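> sequence and computational prediction follow.
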Amino acid sequence: MHDIIISEFMDQAAVDLLARDFKTHYDPDLVDKPEELAKLAASARSLIVRNRTQVRGALLEGAGSLECVGRLGVGLDNIDVDACKARGVAVFPATGANDLSVAEYVIATAMMLLRRAYLSTDRVIAGEWPRNALIGGELSGRVMGLVGFGAIAREVARRAGALGMPVIAFDPFLPADHAAWKGVGNRSLDALLTEADVVSLHTPLTTETRHMIDGKVLELMKDSAVLINAARGGVVDEDALCAALKAGKLAGAALDVFEKEPLDAESGRRFAGIGNLVLTPHIAGVTEESNVRVSRVTAEAVLKHLRGNS
């Protein structure tokens, strides 16, 4: 029997911190061993997961001794929060610990897509030397549009502003008189989409936000604009996005999250042959530095709870 089960990768120093006081089982591949995970979870006091482990249904029901769930990240769509609350199981996301890494991802991919040249390695190797075709644009003076204006989006706003980008945002849940709006244009979603040169998504996945970026919405964007989704898969209608990119209705896109994760070959086939596209495997919030921060924050929250100090 173990007190703490960790089913996905975590910084070793944080694992060691947990193991000092509690019997801890760490297997970063446990998420892919559902029967073993269920058996271990049955007597565990805490589960620590990333985004792939589904803490819901049979797994959650079978974890009869569970007291808390540590989330190595911030999104909670893989955790049945309502069911946890009903059972008195605390849920601890690592709020704020990976904001910086996501913000840097957004800026980096925006620069890649607007400049275009960074996607030309194979052509240069082949001797094409396509200089005229790869004359892209600068970030400075382009409008950064943020859909959702929470902590991560505000980090993006600060960096975009430092690079000379005017920043606008849409967030119906943030009061108009909130201090965060200082220096940032408050827009409706439609206005933001028509005005922005870079649209970066920062919304959770809910019934309301699923496929909020669909074909009709993409039609509102400038043909020269780029779209970045490092928030949650499912917010973007992937088929509609592919169609827009292929038709030249959008200058480029970067997706770090997908409707189906991990993305398999069949699901990924829709993206084949699209050159103005950056795809990454849900890694925007994970850097060497952020992994240390996220792991430490999560470990400390779990330890505090198990020691009865929460």
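Nice, thanks for sending it over. Residues are numbered from 1 along each chain as shown.
> please make it C-alpha for all contacts and neighbour counts, starting now.
Noted.
> ok, now which ones touch residue 211?
For residue 211, the contacting residues are 234-237, taking C-alpha atoms under 8 Å, 6 or more residues apart in numbering as the criterion.
> so which of the residues you listed is the closest to residue 21?
When the contacts of residue 211 are ranked by distance to residue 21 (C-alpha to C-alpha), residue 234 comes first, at 39.4 Å.
> returning to that earlier point: can you pick the most crowded of the contacts of residue 211?
Among those, residue 236 has the most neighbours (other C-alpha atoms under 10 Å), with 27 neighbours.
> that one against residue 216, yeah?
No. The pair residue 236 and residue 216 does not pass the contact test of C-alpha atoms under 8 Å, sitting 11.7 Å apart.
> next step: the contacts of residue 211 restricted to strands.
With strands identified by DSSP state E, none of the entries of the contacts of residue 211 belong to them.
> could those go into TSV alongside distance to residue 111?
Formatted as TSV, the entries for the contacts of residue 211 read as follows, by distance: C-alpha to C-alpha, whole Å:
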residue	distance to residue 111
234	24
235	22
236	21
237	23
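> what's the neighbour count on residue 78?
Under the criterion other C-alpha under 10 Å, the count of neighbours that residue 78 has is 15.
> same deal with residue 125?
Neighbouring residues of residue 125 were enumerated by other C-alpha under 10 Å; the total is 9.
> this is the comparison structure:
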Amino acid sequence: MSKPKVLISDKMDPNAARIFEERGCDVDVKPGMTPDELKAVIGQYDGLAIRSATKVTKDILEAADNLKVVGRAGIGVDNVDIPAASAKGVVVMNTPFGNSITTAEHAIAMMFALAREIPAANTRTQAGEWPKNDFMGVEVTGKTLGLIGAGNIGSIVASRALGLRMKVVAYDPFLTEERAIEMGVEKADLDTLLAKADFITLHTPLTDETRNILSAENLAKTKKGVRIVNCARGGLIDEAALAEALDSGQVAGAALDVFQTEPAKDSPLFGKPNFICTPHLGASTTEAQVNVALQVAEQMADYLVNGGVTNALNMPSLSAEEAPKLKPYMKLAENLGSLVGQLAHGNLTKISIEREGAAAELSGKPIEGAVLAGLMRCYSDTVNMVNAPYLAKERGLDVRSIRHEKEGAYNTLIRVTVGTEQGDRSVAGTLFGADAPRLVEMFGVGIEAELSGDMLYIVNEDAPGFIGRIGTLLGENGINIGTFHLGRRQAGGEAVLLLSVDAPIPPEVVKAACALEGVKVVMPLAF
């Protein structure tokens, strides 16, 4: 089996390449490629490791026939077309914790620089002046810090601010009361924060909800003389409105490490005496650059070699330790999805994925992804766990995941039910031993079978002689039967037959089987 092949297309700590190699990957380091050069070679690689310079566009992804994962050494993935990657079945990972401390420290440094007007004082002192009386700063001790975004970086900033004897008020829709108490901050809505804060720092991603969160309207709601720091994302602040607020004195000072357009060659903020800025240095420390490079290499190698998924933005996380345990369940789930997809007639409208017993204790998202991958394979031959949910949503499929704590007839069970124009259709399976997936129920009929290779599904009237007739038909056409599985609702009623065969069954044999006495449905299957 050939090793996964990874391309590092941006400048990165050399230890990243070493980690890839140690963990079983071949790696090429080619920083500085043009988009056309990258497009020409990307089809050779299973993984692409980047920083901010490489743009992973839809055009690049369309040429990436073998690509399985893109890893961003850093937090922001603005340079990756995530919807296009999802549609292509490519996992997109980032390293959200590798530069958290560095970014948080930069925000604190910017706050101090604002409070004591250090940049301007430095410039004039080095120019030969001694402007001791021109710079009257403010203390941070006892002041209120308004934290917009209380995630990983925001929580570190809060910790540092509390150590400086500041009060911290936090606005974050995902911040619970329990977490706020644990952090030692006051949870508040945005208007309350704006009214209370002496300093405001932003630590939120740029989304439709957060774009211009400090708009002209919201800047007007701030306490007069507030100082604002943004080391998160450009676009969170309306820069023109901030310039006006600086001129009017509503905002006493602002410090930005990020801008709406980067590189920032021109800005209405430039030249303001109460404005300081840095060129997106939040993650620029030696420690942070080493950390994110090593982290992205470890994450990508775990995925390519072991199936572990960490810090993915378009599929559920699955640690390298969990992957082996979940592997047989995911195989079972994928087979059940494939089975119900091949057998269900009409347009599918909904799907429910139920887990009972031991299966209920496992992470549901990977199992859901595997079911959808099997189901969506009826519609696309390039489907996988990454793009299957995307394809299901595109088709308007209502997906529900249900967990039952009770244990039924089986120690562990996964049931997949789809809604069709003809009604609901359900299949269920379990594991024999620890790793042998088995079908145990199909459309309400108990039947035990291994789903693999080429198979033939038949519904017939339960009557003597039928097994002989189907066996004779297949034998006369040179088709060898591997396994033979029977189930029925009741004696003399409807019976189900599931055969595994050594080769695909030709259409003319399927047609002949349909003509046998008592046959209602004949359908070839493939797994």
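In hand now; what should we look at? Nothing here was measured: the structure is a model prediction, and the numbers come from that model.
> once they're superposed, what TM-score comes out?
The TM-score (TM-score structural alignment, normalised by the length of the first structure) is 0.91; 304 aligned residues with a C-alpha RMSD of 2.0 Å.
> kindly list the longest helix within the first structure.
Criterion DSSP state H: the longest helix present in the first structure is helix 288-306.
> which residues sit against that helix?
10-11, 14-15, 17-18, 45-46, 67-73, 92-94, 97-98, 100-101, 310.
> please report how far the spatially most distant residue from the centre of the first structure lies from residue 134 of the first structure.
Relative to the C-alpha centroid of the first structure, counting by C-alpha atoms, centre = their mean, residue 127 is the outermost residue, at 36.5 Å. Here the criterion is C-alpha to C-alpha, to the nearest Å. By it, residue 127 of the first structure lies 14 Å from residue 134 of the first structure.
> tell me the counterpart of residue 294 of the second structure in the first structure.
The criterion is TM-score structural alignment: under it, residue 294 of the second structure has residue 296 as its aligned partner in the first structure.
> next, count neighbours for its match.
The number of residues packed near residue 296 of the first structure is 23, by other C-alpha under 10 Å.
> quick one: the helices in the stretch 151-300 of the second structure?
Shown for the stretch 151-300 of the second structure, the helices assigned by DSSP state H, counting those that start in this stretch span residues 152-163, 177-183, 190-196, 216-219, 239-248, 286-301.
> what would those helices look like in TSV with distance to residue 118 of the second structure?
Formatted as TSV, these follow (distance: least, C-alpha to C-alpha, whole Å):
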stretch	distance to residue 118 of the second structure
helix 152-163	19
helix 177-183	30
helix 190-196	25
helix 216-219	24
helix 239-248	18
helix 286-301	24
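> which of those is buried the deepest?
Per residue and on average, the most neighbours among the helices of the stretch 151-300 of the second structure fall to helix 286-301, with a mean of 22 (mean count of other C-alpha atoms under 10 Å).
> still on that earlier bit, the residue farthest from the centre of the first structure is in what secondary structure piece?
Residue 127 of the first structure is part of no helix or strand when elements are defined by DSSP states H and E.
> which residue numbers in the first structure go with the top helix by length along the second structure?
Secondary structure of the second structure per DSSP H: the longest helix is helix 322-343. Under the alignment (TM-score structural alignment), helix 322-343 of the second structure falls on nothing in the first structure.
> and that helix, which residues are buried?
Using 16 or more other C-alpha atoms under 10 Å as the test for burial, helix 322-343 of the second structure gives 322-323, 326-342.
> what do you get for stretch 46-60 of the second structure?
Within stretch 46-60 of the second structure, the residues scored as buried using 16+ other C-alpha under 10 Å are 46-52, 54-58, 60.
> got a list of contacts for it?
The contact list for stretch 46-60 of the second structure, computed with C-alpha under 8 Å, 6+ apart, reads 4-12, 35, 38-39, 42, 66-74, 77, 79-81, 84-85, 296-297, 300, 304.
> stretch 152-171 of the second structure now?
Contacts for stretch 152-171 of the second structure (C-alpha under 8 Å, 6+ apart): 97, 100-101, 103-105, 107-108, 140-150, 183-190, 193, 197, 202-203.
> just the buried ones from the residues you listed?
The buried subset of those - by 16+ other C-alpha under 10 Å - is 97, 100-101, 103-105, 107-108, 140, 143-150, 183-188, 190, 193, 197, 202-203.
> residues contacting residue 219 of the second structure?
Residue 219 of the second structure is in contact with 194, 241-242, 245, 250-251, counting by C-alpha under 8 Å, 6+ apart.
> oh sorry, the question was meant for residue 4 of the second structure
Here residue 4 of the second structure is in contact with 24-26, 45-47, 304-305 (criterion: C-alpha under 8 Å, 6+ apart).
> try it again with 10 Å
Taking C-alpha atoms under 10 Å, 6 or more residues apart in numbering as the criterion, residue 4 of the second structure is in contact with 20-21, 24-27, 45-47, 67-68, 301, 304-305.
> residue 175 of the first structure: neighbour count?
Residue neighbour count, defined by other C-alpha under 10 Å, stands at 10 for residue 175 of the first structure.
> also residue 256 of the first structure?
Here the count is done by other C-alpha under 10 Å, and residue 256 of the first structure has 20 residues near it.
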